[in-house]
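[1] sequence first, then the predicted structure:
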Amino acid sequence: MSDQDQSLSQEQQKEVLSKYDKESGSRELSGILAKIVFFGLLAFSLYQVWFTVFERLPAQIHRPIHLGFGLGLVFLLYPATKKKQARGKLSWYDYILSILGVGVGAYWPIQYNELVQSAGQISQVDFYVGILAVILILEATRRAVGLPITIIAALFLAYAYWGRQMPGFLIHRGVDLDNLVQSMYFTTEGILGTPLAVSSTFIFLFLLFGAFLVKTGVGQYFNDLAVTLAGRRTGGPAKVAIFSSALQGTISGSSVANVVTSGSFTIPMMKRLGYRKEFAGGVEAAASTGGQLMPPIMGAAAFLMIEFIGIDYWSIAKAALIPAILYFTGIWIMTHFEAKRLGLRGMDEEELPDRKEVFKRLYLLAPIFAIVFFLASGLSVILSAFYGIITTILVGLLRPEKFRKLYILAFVAGAIGYPIIKTVLAGGMPADLIQNSLVWGGMITVLVSYLFDRNFIDSVEALVDGARTALGVVVATAAAGIIVGVVTKTGLGLKLANSLVELANQQLLLTLFFTMIAAIILGMGSPTTANYVITSTIAAPAIILLGVDDLPAHLFVFYFGIVADITPPVALAAFAASGVSGGEPIRTGVNAAKLAIAAFIIPYMFVLSPELLMINTNAVELIWALFTAISGMIAIGAGMIGYWYRKTYWIERVLAVASGLALIYPHAVSDIAGLVGFAALIAAQFFYKKEKIGEPVVKANAKA
């Protein structure tokens, strides 16, 4: 790809996604089969929406139906090998596996009464269905998500069965096959456990919300807004990538998808203005990976935290806000210093979109603010997502200028008409007035819109796209349920936690370090949902044993599971960025990891200093912690890049990094030492500024 390349086309984006993101490597179907899959995906979304509104089914019926949809569609869409993907045709066994997947999902609803009354005893037919469910889940996970999580789930099953043969502290009495199958598929502590429960409620609705945002044009608007706000600044395109990717995280739970979506636009821009290929790819990979850390809508694993530690999502999002801001601040600082070092200019006025037109479309951000409002008002996460979808549809209706007034009128009529009708029929205002007025206003508006524009088609496409995106999550959470089930059945989690603490000699920092290594290794090539499930059941308890609260401990493993996407040697987000930039993959990964150095430091900060998570703190402590943390980020950024107000000597770089780490470490003595070093660096930079020891490496290059 030459330096003058323009943004990637849709086909090129699909090619890069398919190469680096297993969940995007589906078949391109045609004919009757394409229609079957289309209506299958549509039915999946409609069922989930119906369940959200009415929620009348018990968990043992709803979760298997969710799983059955996922398995049936995965075997139709994802081929057994890459060679078969290129052909776009199904093998005979794909049809059989798809039917069996649907059958396994349907078994629980059909046999519900018998299974509930069986008191934990399973029949011979139940046994074979359970065995089939495990095999199908492992194969579907291999196809849609990849080998790492499949192998880990299989190893956990082997560990449960051959427990007596395990060495040392891993030994246990073993679980016979009947008992293992029963616990895996006929309880809510295995496949049908917490991970799948979260997938079938929170995660699906938020993925659907993201699909509706894309159809509304919010993704492209994020790019336009980022260019308008940051494009003219020093090294503008890199800052556009950071800003855009932080926003894109609200509509995608995949680092690789974020990279390809926003990187197809920002990476060519960065290259044209003078950034090296590997640095341009590194900026996008680091920023896109951070999208999953940015509230209000974080990566899918954040929804698992709700169930695992028993707190509401708003508390998690609020706690994650300052660390996310520090993460993106760190990347912003380093790209700024790199741009100054290279003498790179911002974008020219004619390269920027029309500012007035961009700000006229600020209403497109309404769904994001709506989600925040609904969560803050105490509404459940799943209903917040549902109302967020309704808000997105309503926002989409404002696109056609000629119908805008009509839609506003229809919404007002529906919102006012509901309480009037309710008052006449029931006598008295309803208690849930605001919620139902919004729903009725939205329904009337959507109904009117279908008569006048293509909003209906957009909505159907969003429902299909949302379900397609969810397939990988469905099978990954089912496989993760196998792991959780084995950990629960064998007590492995506590054993590993105790051994980890012993290995670290009961030292918190060493325990955190070992946990970080485990999370990064497990996260290489695995989706963050599965990675979080494993580390939260095995590694997080070790941190909690040393007196750390649940939320910091779980956020710690959550962070490093995500950072694995940019940590060489297997850095999928960085590799995807190199596919867009044309750079060398490992070097791109090294640049991404260097730029995201904050992500390797911040988790230690909030474990040692929980006030960064707004836990048990006051405004003064919070402001001081933020001040020292940001100052530390500036110093570390200058040391890593080798430039501040001018090029730095090697001794200044060492002092900068040391001062930065001292400022970041939450302790009064280290803060004072860090501030002294920080002040000395600023003085040295200005005092020796006239010596011109650091001319820009390149001058501002000509416009492409």
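    Sure thing, it's come through. Numbering: from 1, shown residues only.
[2] C-alpha only now, for contacts and for neighbours.
    Fine.
[3] what about the residue nearest in space to the middle of the chain, which SS state?
    What sits nearest the mean C-alpha location of the chain, by CA atoms, centre = their mean, is G299, with 2.5 Å. Three-state assignment for G299 (DSSP: H, G, I helix; E, B strand; the rest coil): coil.
[4] surely it and G290 touch.
    No: shown here, G299 and G290 do not form a contact pair, counting by CA atoms under 8 Å, at 9.5 Å.
[5] who touches both of the two?
    The contact sets of G299 and G290 overlap at G249 (CA atoms under 8 Å, 6 or more residues apart in numbering).
[6] show me where the stretch 1-150 of the chain has helices.
    For the stretch 1-150 of the chain, the helices defined by DSSP state H, counting those that start in this stretch cover 10-20, 31-54, 59-77, 82-87, 92-110, 112-116, 124-144, 147-161.
[7] now do the contacts for F456.
    Residues near F456 by CA under 8 Å, 6+ apart: 446, 449-450.
[8] give me the buried subset of those.
    With burial judged by 16 or more other CA atoms under 10 Å, the buried subset of these is 446, 449.
[9] and the contacts of F456 as JSON lines, adding distance to I306?
    Putting those into JSON lines (distance: CA to CA, whole Å) gives the following:
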{"residue": "V446", "distance to I306": "32"}
{"residue": "S449", "distance to I306": "37"}
{"residue": "Y450", "distance to I306": "37"}
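[10] pick out whichever of the contacts of F456 sits closest to G547.
    G547 has its nearest neighbour among the contacts of F456 in V446, at 52.0 Å by CA to CA.
[11] return the distance of stretch 383-395 from the chain's centre.
    20 Å (CA atoms, centre = their mean, to the nearest Å).
[12] this is the comparison structure:
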Amino acid sequence: MGWLDWPLAVAGAASSLYLLVFFDEIFIRRVGFPQPIDYIIGMIGIIMVLEATRRTMGETLAVIGAAALMYAIFGPLLPGDLAHRGYGIVRLVEHLYLGTEGIYGIALGVVATFVFHFVLFGVLAQASGLGQLFIDLASIVAGRYTGGPAKVSVVSSGFFGMISGSPVANTVTTGAFTIPLMISKGFSPRFAAATEASASCGGQVTPPIMGAAAFVMTEMLGVPYNELILIAIIPAAFHYLATLYMVHLEARRLGLSGMDRDAIPQFRDVLVRSWHLFIPLIVMVTMLLMKFTPFLAAFWGIVLTILCSYIPMVMQALGLGSRMDRASALTPRRLTRALETGAQQSIAITAACACVGFILGVTTLTGMGFKFAGVVLDSAGALGVWITALDPLGVLQQNSVTLFFALIFVAMACILMGAGLPTTPTYIILAAIAAPALQQLGVPLLATHFFVFYYGVLADITPPVALAAYAASGISRSDPMQTGMTAFRLSMGKALVPMMFIYAPVLLFIDFTVYDFALALSSGVLSIVALSVAYIGFFQAPVQRWEKWVLSLAGLVLVAHDLLAVGLAGAVVAAILLRNAARARSDAARAGASPSRRAPP
């Protein structure tokens, strides 16, 4: 630490401790009448949040937070719909520092109560050997198939995502094993790193422990967390299905084989060695499903992780469990190191959520959210009128076209915002300013938030701020920007999945019926297949250019929750895939029938 870090640390701590030590004086005895010292300490707190965000998350989010403050102050000088009455520094500090819609809002409250404890549980579980257990299980499940190491990467990332909502932690943990293995089997370093980064982002939508954004969503929607993890099952399944299938097609295109048989562990050996590591996870999931609070479930998960790590030592001391791994014990030194790592991993998300409080506070203070919603609705409505006027048959309805373009605009905003911010800030900001626009078009609130959340998940693989892709490129020694672009391309197979939540909210168990759910599920899987084949350009043989365009269009139509549209688009996809398969068989037969030619000396 430099000489400047100590006074900054004291100033940052003092700005929070001031509210605790003088709580009664500020919020009870003279509530509504702040004193100059309150504003001074509040200004120091705001500056410290910006500096902490700059150090932990980079300059992008800090600049956006500062721009929000400038927007609140200089509103009268702005043109058109951006203008507002303007607020002085004193009013702004009072709103952001002394209120509950700024720094100390929902986002920071969720981090302090839920997110920190689940991050700590994930770190302790990893330190006790659960990460390696997931890699072994993934190798058993997927290692022997075509492109085995890449599929192991996807499956192990899914397993590890169950205990860690951090894409970067997921990438580093599983990627240290899977990325070198993929490269050794013929994948390029760039594609290997991109595969790991794309798969690792799914941890934020994978129950039971999702990312910080999921905990914020429970507070914003008022939906119990045990219900949210059940709702998130289908989105998580679609995420991994899309990534897994694109990896499969790429492996088929390159003609890559699976892992060597002797490199795949035996299930019995893995279970005998590491069965005790499942106990904390099972207990925690059971408590969540039994409607205990996430805080209590995480607490017992942490306690049991520490206690169960000593089971191998106890068993071996009793003359049992000789094959169990004693290295999993969280000794005082390893426990201290894990606690330190958990605190460090929480710093970045804490600073980010505090800085996002500036944006949310300014949004509520200036009405920026309503203005954004109005712009989206007006633009989508104008396009809807124009498109329906060009429809001579009257097939298109203006409301449907308006909704479609509104979804496109919000999706573009999510992707652009995600190009500079991580997932959680992206979700919080867009949920506050974009979700109201979709809600006015009759979209269920839960579907709206999942729409924004799912697109926000792409933030960690969206250049230029693609943190998961950069972490993976460090392992593979590939170009970070190219790795991020490849990871983003690998995620395009699931780009239309959020649209399905809007047109078929039954996937989120809204107005559930078996028929609607089966139709939505089948059309969603077929859409992922069509888009994956189109983007990879290979099925059983190379896909022609016009086939790519038709498959992309059919994948778009499959999003519609309509039996006729799904049937026609599904028939088109099936016809192209069957044609491709027939062409592959014909090429193989022709190659087998052609006489072999002796190579020239």
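    Cool, got the structure. None of these values were measured; they are calculated from a predicted model.
[13] on that earlier part again, got JSON lines for the helices of the stretch 1-150 of structure 1, with distance to G639 of structure 1 and mean neighbour count too?
    Output for the helices of the stretch 1-150 of structure 1, formatted as JSON lines (distance: least, CA to CA, whole Å; neighbours: other CA atoms under 10 Å):
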{"stretch": "helix 10-20", "distance to G639 of structure 1": "32", "mean neighbour count": "17"}
{"stretch": "helix 31-54", "distance to G639 of structure 1": "50", "mean neighbour count": "16"}
{"stretch": "helix 59-77", "distance to G639 of structure 1": "48", "mean neighbour count": "25"}
{"stretch": "helix 82-87", "distance to G639 of structure 1": "44", "mean neighbour count": "14"}
{"stretch": "helix 92-110", "distance to G639 of structure 1": "54", "mean neighbour count": "18"}
{"stretch": "helix 112-116", "distance to G639 of structure 1": "62", "mean neighbour count": "14"}
{"stretch": "helix 124-144", "distance to G639 of structure 1": "41", "mean neighbour count": "21"}
{"stretch": "helix 147-161", "distance to G639 of structure 1": "36", "mean neighbour count": "19"}
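[14] indicate which one of those is closest to F209 of structure 1.
    Closest among the helices of the stretch 1-150 of structure 1, using CA to CA: helix 31-54, at 11.2 Å.
[15] where does the closest one end up in structure 2?
    Helix 31-54 of structure 1 corresponds to no residues in structure 2, going by TM-score structural alignment.
[16] re earlier: redo the helices of the stretch 1-150 of structure 1 as a markdown table? Include distance to A413 of structure 1.
    What follows is the helices of the stretch 1-150 of structure 1, written out as a markdown table (distance: least, CA to CA, whole Å):
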| stretch | distance to A413 of structure 1 |
| --- | --- |
| helix 10-20 | 40 |
| helix 31-54 | 22 |
| helix 59-77 | 36 |
| helix 82-87 | 50 |
| helix 92-110 | 41 |
| helix 112-116 | 44 |
| helix 124-144 | 45 |
| helix 147-161 | 51 |
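[17] go through the ones you listed and name the closest to D565 of structure 1.
    Each of the helices of the stretch 1-150 of structure 1 has some distance to D565 of structure 1 by CA to CA; the shortest is helix 10-20, at 10.9 Å.
[18] what span of structure 2 lines up against that closest one?
    Going by TM-score structural alignment, helix 10-20 of structure 1 sits over no part of structure 2.
[19] ok, stretch 496-504 of structure 1 next?
    Mapped onto structure 2 using TM-score structural alignment, stretch 496-504 of structure 1 spans residues 372-380.
[20] what's the mean distance for the matching stretch versus structure 1?
    Here stretch 372-380 of structure 2, set against structure 1 after superposition, deviates by a mean of 1.5 Å using mean CA distance after the TM-score superposition for structure 1.
[21] how far away from the center of its chain is that stretch?
    26 Å.
[22] list the contacts of that stretch.
    Against stretch 372-380 of structure 2 from outside (CA under 8 Å, 6+ apart): 401-406, 409-410, 433-437.
[23] 10 Å instead?
    Contact with stretch 372-380 of structure 2 is made by 81-82, 368, 370-371, 381-384, 386, 398-399, 401-410, 433-441, as judged by CA atoms under 10 Å, 6 or more residues apart in numbering.
[24] now the spatially closest residue to L433 of structure 1 that is not a sequence neighbour: which helix or strand?
    Using CA to CA, 6 or more residues apart in numbering and skipping the chain neighbours, the partner closest in space to L433 of structure 1 is P419 (6.8 Å). Using DSSP states H and E, P419 of structure 1 sits in helix 404-426.
[25] so what secondary structure elements neighbour that helix?
    Other helices and strands packing on helix 404-426 of structure 1, by 3 or more CA pairs under 10 Å, 6 or more residues apart in numbering; DSSP states H and E, are helix 381-396, helix 433-450.
[26] how about the helix or strand following the last one: buried residues?
    Of the helices and strands lying after helix 433-450 of structure 1 in sequence (DSSP H and E), the nearest is helix 455-490. For helix 455-490 of structure 1, a neighbour-count test (16+ other CA under 10 Å) marks 455-456, 458-490 as buried.
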